[in-house]
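In: the sequence and its predicted three-dimensional model are supplied below.
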Amino acid sequence: MKLSKFDIGAEVISILTRGMYQDPRDALREYVQNGIDAGANDITIKVRQNTVAIIDKGLGMDYKTLRKAIRVGISDKDPKKKVGFMGIGIYSSFHLCDKLVIYSHKQDNPPLKLEMNFATMRDTLKAQRQLRFEDRLDSDELIDLQTLLENCISLTDEGTLTDEDFPSIGTRVELIGLDGNFLNLLSNFASLSNYLREVVPLHFNKDKFKWAGKIETQIRKICEEHNSKFQLINLSLQVNAISENLYRPYVDSDFTNDISNEPIFKEISRDDVFLGVVWACLNSDRKKIPNRDLRGFLIKKQGFAIGNRDKTAIYFKQRTHFDRYVGEIILTNPLILPNASRSDLEYSQYSMMFLEILAKDIAPYYNQTSIKYQERELADIQISDFKDYLNNLNLKYKRDEKDAKVLVQYIVELNDKKSEVQNKDKNASLTEFQRMNFKKLMDSADV
């Protein structure tokens, strides 16, 4: 069956982008993602008045590459190696701004400028809908996608711009004329920075998180042992007068008493198939992580968040221990892919393998670790209480006591307390250090 360009209506671009990028901040994530795919280690986002600029120091694009970037649903990127591969991300700001302008400069090539007039596209579609509503436009007269894009996209010819126009190697993406409905969200530094800290592959903050260096080093070590890639970038955010280098959101103050337990790592693998690695820090007491937004485990694929932490909570059955952790499940296997909106994983043999491991291995392991820690902490409290009780009992008991009833009561009470701690030891919850302390206390008792 032969088809024509009129078989694909222009409305599809509006439907796709609204459905895939429901949070306006997702568009910035997409452009950061493109920068990483271009080899950028340093990316800057600037928000000023009604304009957003995303600047990366990647390889830049030549004419052929930038021309191909216009295509819808077609990408030359290898999904096993690149973060983005759907061929739609460039249009992620379709509903956010009036115009998208991209400057790109590749080594030994002239700089280029691509301009997409989203406002004109939206106005065209809006007018078309109104005519349809009034029965003044037949379906055969609807504008097709190709014509809409041809009318609203321009790409400079090679040589039109010089190095003086855009001297830096890399790419600059500008969202011009932000929609007022989204301006407040995108110009709110706290909201935007919190979002980016969570979803982008940033470094851990070594100044504010005790275990930052150890986590980065250990994850990289495990990945290298399996010939897998763990990539991190430097991201600077400037919103009007506020500017800051961003890191992952984890800081010591997110834990009770400003300290967490040492990170616990676990490889995700089966039958010599390496899928990724988990890291998690358990709260320093038997309480939930104070920061509700960071409780539990976040899935990340190639550093970018997949859904939110609630997505993994169901595999832990009860949230009691889940909420006492802060951690990430970092998937690096190239055969596990995210869905288009990055809200979940695409169905595949390997994603199903991962979810089975999560339910049967990862969740039980971290649940049990939390349970053992809880029992040891309770044992510490019980030993401390026993020590206080013993001191009080010895104060009450006289060494020259002659009354047999008093002596028997002392022995009974002492043995009752001793049994409580020994029962904990039977459950294998006491450490050697705890056993030693308990023995010293018992030896000090005059029974």
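Out: Here it is on my side, so go on. Residues are numbered from 1 along each chain as shown.
In: from here on, just use CA atoms for contacts and neighbour counts.
Out: Fine.
In: mind checking how far Leu155 is from Ala69?
Out: 11 Å (C-alpha to C-alpha, to the nearest Å).
In: spatially, which residue comes closest to Tyr315, not counting chain neighbours?
Out: Setting aside the residues directly before and after it, Tyr315 is nearest to Ala359 in space (C-alpha to C-alpha, 6 or more residues apart in numbering), at 5.1 Å.
In: am I right that the one you found sits in a helix?
Out: Yes: using DSSP: H, G, I helix; E, B strand; the rest coil, the assignment for Ala359 is a helix.
In: which ones are touching the spatially most central residue of the chain?
Out: Against the mean C-alpha coordinate of the chain, by C-alpha atoms, centre = their mean, the closest residue is Ala305 at 3.5 Å. The neighbourhood of Ala305, defined by C-alpha atoms under 8 Å, 6 or more residues apart in numbering, consists of Glu198, Val199, Val200, Leu298, Ile299, Arg342.
In: could you point out which element follows the strand or helix carrying it?
Out: For Ala305, the host element (DSSP states H and E) is strand 304-306. Helices and strands here follow DSSP H and E; after strand 304-306, the next one along the chain is helix 310-313.
In: what helices and strands are in contact with that next one?
Out: Packed against helix 310-313 by the contact rule (3 or more C-alpha pairs under 8 Å, 6 or more residues apart in numbering; DSSP states H and E) you find strand 296-301.
In: distance between the strand it packs on and the chain's centre?
Out: 6 Å (C-alpha atoms, centre = their mean, to the nearest Å).
In: okay, now the closest residue to Thr256 other than its chain neighbours: neighbour count?
Out: Ranked by C-alpha to C-alpha, 6+ apart and with sequence neighbours excluded, the top spatial neighbour of Thr256 is Ser284, at 6.0 Å. Neighbourhood size, Ser284 [other C-alpha atoms under 10 Å]: 21.
In: quick check: the nearest residue to Leu282 once chain neighbours are set aside vs Tyr247, distance?
Out: Excluding the flanking residues, the one nearest Leu282 by C-alpha to C-alpha, 6+ apart is Tyr325, at 4.5 Å. As judged by C-alpha to C-alpha, Tyr325 and Tyr247 stand 19 Å apart.
In: more crowded one of those two?
Out: Remark: of Tyr325 and Tyr247, Tyr325 carries more neighbours, 28 against 24, as counted by other C-alpha under 10 Å.
In: return the residues in contact with the more buried one.
Out: Ala280, Cys281, Leu282, Asn283, Lys288, Ile289, Arg295, Gly296, Phe297.
In: how about the secondary structure of the second one?
Out: Using three-state DSSP, the secondary structure recorded for Cys281 is strand.
In: neighbours around it, how many?
Out: By other C-alpha under 10 Å, neighbour count at Cys281 equals 21.
In: okay, one more to line up with it:
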Amino acid sequence: MDNRTIQTKIGKDVIDSITLSMYEDPRIVYREYIQNSADQIDIAVENGILEDYENGIIEILIDKNNRSVSIEDNATGIESSKVENVLKNIAQSSKKRDKNKGFRGIGRLGGIAYCDKLVFETSFKGEKVKSILTWDSLKLKQIINDRSKNEEATEVIDLVTNVDIVDENENAHYFKVTLRGVNNESLLSVEDVREYLSMVAPVQYQRHFIFKDLIYEQLKNENITIDEYNIFINNDKLEKVYTTSIYEGIGHEKKKIDQITELKFFPVRDIQGDLLAYGWYGISNFEKQIPPVNIARGIRLRKGNIQIGTNDTLIKFFKEQRGNNYFFGEIFILDKELIPNARRDYFVENESLKKFEIELTKVIKEPLHKLYYFASNVRSASKKIEQLNSFKDEFEKKSNQIGFSNKEEKEKYVEKFEQLKEKAIQGEKELKRLQERIGNELDPKNKIFENIVVVDTVVDNIKIESEENKDKKVKYSTDDLSKLKRDERKLMSKVFGVIDIVLTPDLAENLKEKIKTEFR
């Protein structure tokens, strides 16, 4: 016998939890509406409403002057008889967890937190009407903030929503959501929204990314298809902003510091050999961590080609936290049991996730750590040889053109050259050891080594003229002081020596040159 006497109620605060307090970054609402539109485009293609995916369009219009935002698709629309059931009911989506991108039935309400009114307009092909359902966001916030009353969630929803039916062309099919009276500036910034969606939304790689065809070809060879849709922001097509060049600085000070030279592709399989995910990352010289100005930095997780979390989500899989910021890359989730959580910042905890994390750690932790450390070691060893070559040029310029201040300065140069040569010999040996660690031509370390090691000289053959021709007369700075007598030149040589000690090399050379100009 059932002895319960109290009827279960769901309070109004649940609406706050899934709308007003759901997301940290307001721009996430764009992602929510895009994934809903993408699901409906899938259905529209399956049902023949759209001929193919190229005909599907998701259009975002941002009107900052009128503080309005709209997201519209030309997919299935919603039948008028189902509008209230679909757009008023919460967490009662009929979508499939293992197939659809959005399936919980809460994302469509995300915009409520950031506007005065949230308006849904939709028409279903074959119906001569358009349904308009409006959520009064201001009224909703007032009711939730009124702590003197304890309304139920369903009661509140009925109080803040309104449905209108108007005439429409029977061939029309679309769904449009409009945020009126937007109260968040980032939602109204075309630049901010484009930057965010360029890495989050399921779109094509930008046309100038030279590796895009290679990615498509590799995925095709693996029988993997990634979802891509035509998305426009204020009539400009949205694309993923991957680049081959790596920059630092901003504005006029922006400069190229590195470059992606090839891609490494990798599967993530479980112990049975089943494919859980497939990914790629870029190989560069790994000069330094990729600066934040490069929007695409980091290896990104994608499910249905929509980003999961942020560029930092995979940090925990790296040996060092900074490791993720040495790479551009993507991991496409293929296992149906890897299900995004409600916030879409990671996955639902289950056995599939545990398996995935174990295998992903194997792919990322040690292999990628070894790559950028290998690059660092190659660069360090190669630099020792480059420094010797550079100093050799400086010595010869001093010996043949500028002249040494005195014998002491010349002896210091010779001593420094010998020290640098000793280090260069060590660097040469280290490069040979590092080269022996390269497995084969397909090993990413091979490309790194080729890109960094530009010095092709045997260190033992790098010599200065004083070693090769000891009888050659050495030039001194005072040799050009034709106006001075021999004793005066000797004195000036001592003065030059003091200048070398007191001033930095650049300042010392400038001052000595000024003095030489006076006494030539």
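Out: Looks like it arrived, so ask away. Please read these numbers as outputs of a predicted model, since none were measured by experiment.
In: on that earlier part again, closest one of the contacts of Ala305 of structure 1 to Glu164 of structure 1?
Out: Relative to Glu164 of structure 1, the closest of those is Val200; by C-alpha to C-alpha it sits at 31.9 Å.
In: pretty sure the closest one sits against Gln302.
Out: No: using C-alpha atoms under 8 Å as the test, Val200 of structure 1 is too far from Gln302 to be in contact (9.3 Å).
In: can you show me the helices along the stretch 1-150 of structure 1?
Out: 11-20, 26-37, 63-69, 118-133, 145-152 (DSSP state H, counting those that start in this stretch).
In: sorry, back to before: against structure 2, where does the strand holding Ala305 of structure 1 fall?
Out: Per TM-score structural alignment, the counterpart of strand 304-306 of structure 1 in structure 2 is residues 306-308.
In: what's the mean deviation for the matching stretch versus structure 1?
Out: Mean deviation of stretch 306-308 of structure 2 from its aligned counterpart in structure 1 after superposition (mean C-alpha distance after the TM-score superposition for structure 1): 2.0 Å.
In: please identify the residue in structure 1 that aligns with Val69 of structure 2.
Out: Here Val69 of structure 2 is matched to Val52 in structure 1, going by TM-score structural alignment.
In: likewise Leu360 of structure 2?
Out: Using TM-score structural alignment, Leu360 of structure 2 pairs with Leu358 in structure 1.
In: residue contacts, its match?
Out: With contact taken as C-alpha under 8 Å, 6+ apart, Leu358 of structure 1 is in contact with Tyr315.
In: against Val326 of structure 1, how distant is it?
Out: Distance, Leu358 of structure 1 to Val326 of structure 1, by C-alpha to C-alpha: 16 Å.
In: repeat that for Val173 of structure 1.
Out: According to C-alpha to C-alpha, Val173 of structure 1 and Val326 of structure 1 sit 34 Å apart.
In: packing partners for the top helix by length along structure 1?
Out: The residue-count maximum for a helix in structure 1 (DSSP state H) belongs to helix 363-396. If you count contacts as 3+ C-alpha pairs under 8 Å, 6+ apart, helix 363-396 of structure 1 packs onto helix 319-322, helix 404-426, helix 432-444.
In: buried sites along the second one?
Out: Spelled out, that is helix 404-426 of structure 1. Residues of helix 404-426 of structure 1 classed as buried by neighbour count (16 or more other C-alpha atoms under 10 Å): Tyr410, Leu414, Lys417, Lys418, Val421, Gln422, Lys424, Asp425.
In: same question for the first one.
Out: Of all the residues in helix 319-322 of structure 1, those buried under the rule 16+ other C-alpha under 10 Å are Arg319, His321, Phe322.
In: the residue nearest to Tyr315 of structure 1 against Ala313, yeah?
Out: No: contact criterion C-alpha under 8 Å: Ala359 of structure 1 and Ala313 do not qualify, at 10.2 Å.
In: next, count neighbours for Leu441 of structure 1.
Out: Residue crowding around Leu441 of structure 1 was assessed by other C-alpha under 10 Å; the count is 17.
In: burial check on the residue nearest to it when sequence neighbours are not counted, number of neighbours?
Out: Leaving aside its sequence neighbours, Leu441 of structure 1 sits nearest to Lys387 (C-alpha to C-alpha, 6+ apart; 6.8 Å). Other residues lying near Lys387 of structure 1 total 17 when counted by other C-alpha under 10 Å.
In: and the gap between Lys387 of structure 1 and Lys80 of structure 1?
Out: 59 Å.
In: counterpart of Leu159 of structure 2 over in structure 1?
Out: Superposed on structure 1 with TM-score structural alignment, Leu159 of structure 2 falls opposite Asn151.
In: please report how far its match lies from Val101 of structure 1.
Out: The value you get for Asn151 of structure 1 to Val101 of structure 1, if C-alpha to C-alpha is used, is 15 Å.
In: go on, Glu174 of structure 1?
Out: 5 Å.
In: ok, Leu161 of structure 1 next?
Out: With distances taken as C-alpha to C-alpha, Leu161 of structure 1 is found 14 Å from Val101 of structure 1.
In: of those two, give the one with the bigger neighbour count.
Out: Val101 (19 against 16).
In: who touches the more buried one in this structure?
Out: For Val101 of structure 1, the contacting residues are Lys113, Leu114, Glu115, Met116, Val173, Glu174, Leu175, Ile176, by C-alpha under 8 Å, 6+ apart.
In: list which of these are still in contact in structure 2.
Out: Of these, the ones still in contact in structure 2 (both residues aligned by TM-score structural alignment, their matches' C-alpha atoms under 8 Å) are Leu114, Glu115, Met116, Val173, Glu174, Leu175, Ile176.
In: so can I have TSV of these showing neighbour count?
Out: TSV is the format used below for those (neighbours: other C-alpha atoms under 10 Å):
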residue	neighbour count
Leu114	20
Glu115	17
Met116	24
Val173	24
Glu174	21
Leu175	23
Ile176	19
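In: can you tell me which of those is nearest Pro338 of structure 1?
Out: Checking the kept ones among the contacts of Val101 of structure 1 against Pro338 of structure 1 by C-alpha to C-alpha gives Val173 as the nearest, at 24.0 Å.
In: in CSV: the contacts of Tyr325 of structure 1, plus distance to Phe189 of structure 1.
Out: Output for the contacts of Tyr325 of structure 1, formatted as CSV (distance: C-alpha to C-alpha, whole Å):
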residue, distance to Phe189 of structure 1
Ala280, 28
Cys281, 27
Leu282, 29
Asn283, 28
Lys288, 27
Ile289, 24
Arg295, 22
Gly296, 25
Phe297, 25
